[in-house]
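Chemist: generate coordinates for the sequence data below:
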Amino acid sequence: MLPSFEFFLVAIPAVAVVGLSKGGLGGAFALVGVPLMALAVPPMQAAAIFLPILLVMDAVALWAWRQYNDRRTLFILLPGAILGIGLGWATSSYVSANAMRLVLGLITVAFVLRFVAETYVRHRGNEIAARSHNSVLATFWGTVCGYSSFVAHAGGPPFQIYVLPLKLDPRSYTGASVRFFALVNLIKVIPYFALGELDTENLTLSFFLLPVALVSTLAGAQLVKMMKPAIFYPFMYGMALIAGLKLLWDGIGL
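Modeler: This next block holds a predicted model:
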């Protein structure tokens, strides 16, 4: 059966904003997608419809950013992310998604406020030196990222908390981000199949929305490629702040 017109009214904007995010414009947009689509279908179904779309977006983003990456960042975060997905699968029935959103929102907002205080108060706008990789921090934030991605579809903010202070070249940052979340989403297919959510109906709805996913992901990638670091990093911290506030809003059930 074809989806209703009302479904498309909310599903198309939802997929478009997530596509811009997958193209490289930051995790704040991605947090809007599932709640927006959940206005038309149950939340778990919305998440299931999104997963195949995310995999297609990942493929498009991987092609768009195929020349850019930061291998060290990717490989140092992946082990924790895999552990986090496993923990999320094992404990998903015991942990409230809203509680996870609330904690992540508080951490993310505090992270951005600390950056603002350090940059514009303590250092009076002078540039702060880039932080070096830290395997302990990478394992911790990678685990939080994998866990929150599975439980609450909110893996972007923990990734930003670890990676933004590294001050990578914007294209290297985005290339590593695209590869990281492509692998995370691919791994998540296994538990979603186990939950029985990737059925024929949901896969059909995903198929109808694929053109929107393709166009919006390519558009997001093109916009990021035109950004200079002086614009990219304030923009990304702004996106992190919006993401944190959105997580707080959802977490406290407003």
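
Chemist: C-alpha from now on. contacts and neighbour counts both.
Modeler: Noted.

Chemist: nearest spatial neighbour of residue 229, chain-adjacent residues omitted?
Modeler: Among residues not flanking residue 229 along the chain, residue 170 sits closest, at 6.1 Å (Cα to Cα, 6 or more residues apart in numbering).

Chemist: next up, the contacts around the one you found.
Modeler: 224, 227-229, 232-233 (Cα atoms under 8 Å, 6 or more residues apart in numbering).

Chemist: check contacts around the residue nearest to the spatial centre of the chain.
Modeler: In the chain, the C-alpha nearest the mean C-alpha coordinate belongs to residue 156, at 3.5 Å (Cα atoms, centre = their mean). Taking Cα under 8 Å, 6+ apart as the criterion, residue 156 is in contact with 26-28, 145, 149.

Chemist: do that again at 6 Å, thanks
Modeler: By Cα atoms under 6 Å, 6 or more residues apart in numbering, the residues touching residue 156 are residue 27.

Chemist: state the distance from it to residue 241.
Modeler: Using Cα to Cα, to the nearest Å, residue 156 is found at 12 Å from residue 241.

Chemist: same check on residue 60?
Modeler: When residue 60 is compared with residue 241 (using Cα to Cα), they lie 27 Å apart.

Chemist: could you say which helix or strand holds residue 116?
Modeler: Applying DSSP states H and E as the criterion places residue 116 in helix 97-116.

Chemist: any residues touching that helix, and which ones?
Modeler: 151-152, 241, 244, 247-248, 251.

Chemist: how about the residues you listed, which pair is most distant?
Modeler: 151 and 241 (20.6 Å; Cα to Cα).

Chemist: ok, now how distant is the closest residue to residue 7 other than its chain neighbours from residue 4?
Modeler: Of all residues not flanking residue 7 in the chain, residue 40 sits nearest, at 5.5 Å (Cα to Cα, 6+ apart). According to Cα to Cα, residue 40 stands 9 Å off from residue 4.

Chemist: neighbour count winner among these two?
Modeler: residue 40 (17 against 9; other Cα atoms under 10 Å).

Chemist: where's that one, which helix or strand?
Modeler: Element membership for residue 40, per DSSP H and E: none, as it lies in no helix or strand.

Chemist: second chain to compare with the first, below:
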Amino acid sequence: MIEFSWQFFAVGIPAIIFGGISKGGFGSGAAFVAGAILALVVPPGAALGIVLPLFMLVDAATLKPYWGKWHWPSAKGLMIGAVPGCIIAAYLYAIVDADIFRLLIGAICLAFVAFQLSRSVGWLTVKQIPFSAPLAWVAGLVGGFTSFVSHAGGPPTAVFLLSQGLSKTAYQATTVVVFWAVNWMKAVPYAFLGIFSWDTMMGSLALAPFALVGAWIGVKAHHLVPERLFFGLTYVLLVLTGVRLIWVALA
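Modeler: So this is what the prediction gives:
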């Protein structure tokens, strides 16, 4: 049973606002931290159940501002790959140690940022990777799995999209439509696995206004922040996400 004390709201409100900002304007790279922070005051499974409806609400609120601006080949490939990723996660959720995947994705996040920084200072001169459907499927599969078990599908998706050199709006719009689809894929298995409950629904309802506030701030920030600064912030979020994933995995 979840206790809706002042600690729940003191932790949950800023966590959900942060998650909404990340999803609404900065590619979802660090949105999963909302669930991780919420798990400090509620059981981890309950945190998953509370956060998913809120993320679905943010998805619905941010689809319109980015409608049709996504890179469709990437979006389609990621969504196709996410289907088996979610199916595998649904079957293995109770028996597989997700820390292995957290460690792997965290390492990929940090390696990718190091790679991009090396390119920016001239240590490496490598062309951007062109779109590849198989790579999209692999990124989608990993993202679908990690999204299911910890709402951490943003990092593998970000690594794949950023390597293609998309504009900031195409990048953001693609993450919005991809995770709108992925979160719907997760909803039915969550219900069958017992992740949703009356308490999680009440928690989601209580925090819903703050999720919308975060989404609104994220959309506004996306349009106000210059492209160079936007990707700089994205790399910072990737570093924070990678470090957090590795920390959780090793702990």
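
Chemist: compare neighbour counts for residue 151 and residue 241 of structure 1 and give me the winner.
Modeler: Using other Cα under 10 Å as the criterion, residue 151 of structure 1 and residue 241 rank with residue 151 on top: 24 against 21.

Chemist: that one -> structure 2?
Modeler: In structure 2, residue 151 of structure 1 lines up with residue 149, judged by TM-score structural alignment.

Chemist: same question, residue 214 of structure 1
Modeler: Aligned against structure 2 by TM-score structural alignment, residue 214 of structure 1 finds its counterpart in residue 212.

Chemist: tell me which element the closest residue to that match other than its chain neighbours falls in.
Modeler: Among residues not flanking residue 212 of structure 2 along the chain, residue 58 sits closest, at 6.2 Å (Cα to Cα, 6+ apart). Using DSSP H and E, residue 58 of structure 2 falls within helix 44-63.

Chemist: what's the average distance of that helix to structure 1?
Modeler: Taken against structure 1, helix 44-63 of structure 2 registers an average deviation of 0.7 Å after superposition, with mean Cα distance after the TM-score superposition for structure 1.

Chemist: give me the mean distance between the helix or strand just after that helix and structure 1.
Modeler: Beyond helix 44-63 of structure 2 on the C-terminal side, the first helix or strand identified by DSSP H and E is helix 72-92. Compared with structure 1 after the fit, helix 72-92 of structure 2 shows a mean deviation of 1.1 Å (mean Cα distance after the TM-score superposition for structure 1).

Chemist: which elements pack onto helix 72-92 of structure 2?
Modeler: Counting contacts by 3 or more Cα pairs under 6 Å, 6 or more residues apart in numbering; DSSP states H and E, helix 72-92 of structure 2 packs against helix 133-150, helix 168-192.

Chemist: other SSEs contacting the shortest one?
Modeler: The contact analysis (3+ Cα pairs under 6 Å, 6+ apart) places helix 133-150 of structure 2 against helix 72-92.

Chemist: what do you get if the cut-off is 10 Å, keeping everything else the same?
Modeler: helix 33-38, helix 44-63, helix 72-92, helix 99-120, helix 154-162, helix 168-192 (3 or more Cα pairs under 10 Å, 6 or more residues apart in numbering; DSSP states H and E).

Chemist: so which bit of structure 1 is the longest one matched to?
Modeler: Pointing back at helix 168-192 of structure 2 there. Under the criterion TM-score structural alignment, helix 168-192 of structure 2 matches residues 170-194.

Chemist: average offset of the matching stretch relative to structure 2?
Modeler: Mean for stretch 170-194 of structure 1 is 0.6 Å (mean Cα distance after the TM-score superposition for structure 1).

Chemist: ok so, going back, need the winner for burial among the helices and strands packed on helix 72-92 of structure 2.
Modeler: Compared across these, helix 133-150 shows the largest average neighbour count, a mean of 25 (mean count of other Cα atoms under 10 Å).

Chemist: tell me the contacts of residue 155 of structure 2?
Modeler: 27-32, 105-106, 108-110, 139, 142-143, 146-147, 161, 237-239, 241-242, 245 (Cα atoms under 10 Å, 6 or more residues apart in numbering).

Chemist: can you flag the buried ones in those residues?
Modeler: The neighbour count (16 or more other Cα atoms under 10 Å) marks 27-32, 105-106, 108-110, 139, 142-143, 146-147, 161, 237-239, 241-242, 245 as buried among these.

Chemist: in structure 2, which helix has the most residues?
Modeler: helix 198-224 (DSSP state H).

Chemist: what comes up buried for that helix?
Modeler: Those would be 199-201, 203-204, 206-219, 221-222, for helix 198-224 of structure 2 by 16+ other Cα under 10 Å.

Chemist: other SSEs contacting it?
Modeler: Short answer (3+ Cα pairs under 10 Å, 6+ apart): helix 198-224 of structure 2 packs on helix 6-25, helix 44-63, helix 168-192, helix 227-250.

Chemist: these: which one's closest to residue 125 of structure 2?
Modeler: Proximity to residue 125 of structure 2, assessed across these by Cα to Cα, is greatest for helix 227-250 (18.8 Å).
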